[in-house]
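> model this:
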Amino acid sequence: MTVGAEQSQREEDLIATVVASFDGCADRRLRELMQSLVRHLHAFIRDVRLTEEEWNAAIAFLTACGAITDDRRQEFILLSDVLGASMQVVAVNNEAYANATEATVFGPFFVEDAPLLEQGGDMSFGAVGEPCLVVGTVSDTEGRPIPGARIEVWEADEDGFYDVQYTDGRTAARAHLFSDAGGEYRFWGLTPTPYPIPHDGPVGKMLEAVDRSPMRASHLHFMVSAPGFRTLVTHIFVRGDELLASDSVFGVKDSLVMDFQPHPSGDPTPDGRDLGDSTWSDVRFDIVLAPAAS
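Purely as a prediction, here's the structure:
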């Protein structure tokens, strides 16, 4: 659509007026953010020639996101995730550093104060799914082990739900543990399986409208922290999962795709755990932390 010179000047004058309205903001960073937001928002409106009907639909959509959000569900994080904004923020804030493990999205299902797990313990706490032994080390970029690193782990159960999505107050498939004196860790969890992000709300309706799937590739969440190091938020993914190339929140990175080795029922576990008739898997994930910014 061609826009005449007079109309274009009116629109540019408005942008200049709105941007200037923030000139008096004493917080330099806040001023920068607001003025840049105005420029980009107005550029979008002008680029697509947004109609008033579309503007009203957008307001209704954001209102619906707010209405469905509560202390157990964060629709705005889902919206950020499916637009790739979450991954872009991760990229901006986790610049590549030597051989440090890559970061990925935090997701909406982390919970503070997860139970403490001893080395070799089972973080599933009764959640349904195939047992999976996860082992690895935490080290710095020079290969030196990091003892006492706090490792938060959480995942969905075999039915595709996190504990917080149930209404019975359960705590399952989440825990925290610490790397030992040699930087090693091990725990039992569940073999990750694909699941959809919550899609019964406005974000789900948006995905349906644009013919996008809500499915996430199979993954296990980690958050790893230690004094003097950059906190790492990441996942590991299952090699061979057909959803790796179409993860709904764009979280997959090649370096985070791992080999989950399957084992038949009756195959002995390294720690002698009795799994009855269950099949199981194991995976190794060696974590490398970048130094904290100086």
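> going forward, measure contacts and count neighbours with C-alpha atoms only.
Will do.
> Can you show me the helices along the stretch 151-294 of the chain?
202-209 (DSSP state H, counting those that start in this stretch).
> this one next, for a side-by-side:
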Amino acid sequence: MTGANTMHTHDLPSAGLSASDPAELLAAVLRANAGTSNARLKQVMDALIRHVHAFALDVDLTPAELDLALDFLVRIGQASGPRKNEGILLADILGLATLVQLRGAREALARGGTEPALVGPFWRAHQPVRAHGESVATADTPGAPLLVKGRVCSLDGSPLVGARVETWQASPQGLYENQDPEQEDMNLRGVFLTDAQGRFHFRSVRPAGYPVPVDGPCGELLAAQGRGVMRPAHLHFIVVADGHKVLATQYFDIEDPHAHEDVVFGAVGSLLRRFEPDGHGGFGLDIELRLEPGEPHLPHCPLP
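Modelled structure (predicted):
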């Protein structure tokens, strides 16, 4: 068959590649990426291409296994919604989110900055601004009272006035309010602005540990690995101040039975703290949040 639309072998993009030479294939894929105009994207994609090809060769990946992996990624997206973000959860349980956070803060940590921790999939946009001393918990929220006192400062100890401190936590039942129809909207969430000394304080209830969601693909993976699914009790914080990099962190209850086996590898270093008894059945937590100078860039908020 001949004609204007006839395709010859030499017209095919793959022409000249040896079917048995992975190095030639890798070189061709890297050449295809060479025209990427964004220098950082080109760098990242070059590295990704090299690592993915090396991985496939290292494990001798089969077509059936590749299909299974691609289906897993599709289901990660399909399982995400207003109550959870399965993609964030995947980065968390692989330790990737913690690795990236710690690498990004290595200079600040060397200068005494607060250790970061992953944002996680339960931060919500438009959390309510509250007054100093106000409770983030509704009156019907069970649990031992908790008083949190905090100070926000730069690496040199200078107080940061008017810094925005967002906090959120799970209930003593181990559920965030967006997961739990029994809780009032925005329960156990709040935003506080620091005073002239860089301080803030609020009341809450002592949080409990909880299992990460296991009703999706990430749960299947954890089961296949024979891993635990628990996170130790903790409070989340995101701190925003002019002229400083955004700090996302968590403080963990060191007395939680899972304090040293966090399924997402976030309970590290000084973030493990003792919630001090106040002698009246309640607890207290005093924290100092030290921010690195730089441009403030908020992380993506996973939930409305």
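> quick one: TM-score?
The TM-score (TM-score structural alignment, normalised by the length of the first structure) is 0.89; 276 aligned residues with a CA RMSD of 1.9 Å.
> Skipping its backbone neighbours, what lies nearest residue 161 of the first structure in space?
Leaving aside its chain neighbours, residue 161 of the first structure sits nearest to residue 195 (7.6 Å; criterion: CA to CA, 6 or more residues apart in numbering).
> Trace the one you found over to the second structure, please.
Using TM-score structural alignment, the partner of residue 195 of the first structure in the second structure is residue 210.
> ok, that match - contacts?
173-175, 230-233 (CA atoms under 8 Å, 6 or more residues apart in numbering).
> Drop anything exposed from those residues.
For the contacts of residue 210 of the second structure, a burial check counting by 16 or more other CA atoms under 10 Å picks out 174-175, 230-233.
> Among these, which lie within strands?
Counting by DSSP state E, these place 230-231 in strands.
> What separation do you get for the residue nearest to residue 161 of the first structure and residue 281 of the first structure?
Look at residue 195 of the first structure and residue 281 of the first structure: by CA to CA, to the nearest Å, they are 19 Å apart.
> cool, residue 260 of the first structure as well?
From residue 260 of the first structure over to residue 281 of the first structure (counting by CA to CA), the distance is 6 Å.
> So for those two, which residues contact both of them?
residue 191.
> Residue 242 of the first structure - nearest residue in space that isn't next to it in sequence?
Per CA to CA, 6+ apart, closest to residue 242 of the first structure is residue 217, 7.7 Å.
> so what corresponds to residue 91 of the first structure in the second structure?
Match for residue 91 of the first structure (TM-score structural alignment): residue 102.
> Could you say which helix or strand holds that match?
Using DSSP states H and E, residue 102 of the second structure maps to helix 96-104.
> now what about that helix, what contacts it?
91-92, 115-118, 264-266.
> Apply 10 Å and report the result again.
88-92, 108-109, 115-120, 247-249, 264-268 (CA atoms under 10 Å, 6 or more residues apart in numbering).
> That helix against the first structure, how far on average?
Superposing on the first structure and averaging over aligned pairs (mean CA distance after the TM-score superposition for the first structure), helix 96-104 of the second structure comes out at 1.3 Å.
> in that helix, what's buried?
Residues 97-99, 101-102 are the ones in helix 96-104 of the second structure that count as buried (16+ other CA under 10 Å).
> Distance from the helix or strand following that helix to the middle of the chain?
Next in sequence after helix 96-104 of the second structure, counting helices and strands by DSSP H and E, comes helix 106-110. Its chain's C-alpha centre and that of helix 106-110 of the second structure lie 19 Å apart, by CA atoms, centre = their mean, to the nearest Å.
> just checking, next helix/strand downstream of helix 106-110 of the second structure?
strand 145-154.
> Off-centre distance for that next one?
22 Å.
> With stretch 118-134 of the second structure instead?
Worked out by CA atoms, centre = their mean, stretch 118-134 of the second structure lies 15 Å from the chain centre.
> That stretch aligns to what range in the first structure?
The aligned range for stretch 118-134 of the second structure in the first structure is 105-121, by TM-score structural alignment.
> Likewise for stretch 242-255 of the second structure?
Going by TM-score structural alignment: stretch 242-255 of the second structure matches residues 227-240.
> Buried residues of the matching stretch, list them for me.
229-239.
> How far away from the center of its chain is it?
10 Å.
> Can you name the next helix or strand after the top helix by length along the second structure?
Taking DSSP state H as the criterion, the second structure has its longest helix at helix 39-59. Toward the C-terminal end, the helix or strand that comes next after helix 39-59 of the second structure (DSSP H and E) is helix 63-78.
> So what's the gap between that following helix and the chain middle?
22 Å.
> And stretch 6-25 of the first structure, by the same measure?
On CA atoms, centre = their mean, the centre of stretch 6-25 of the first structure falls 37 Å from the chain's centre.
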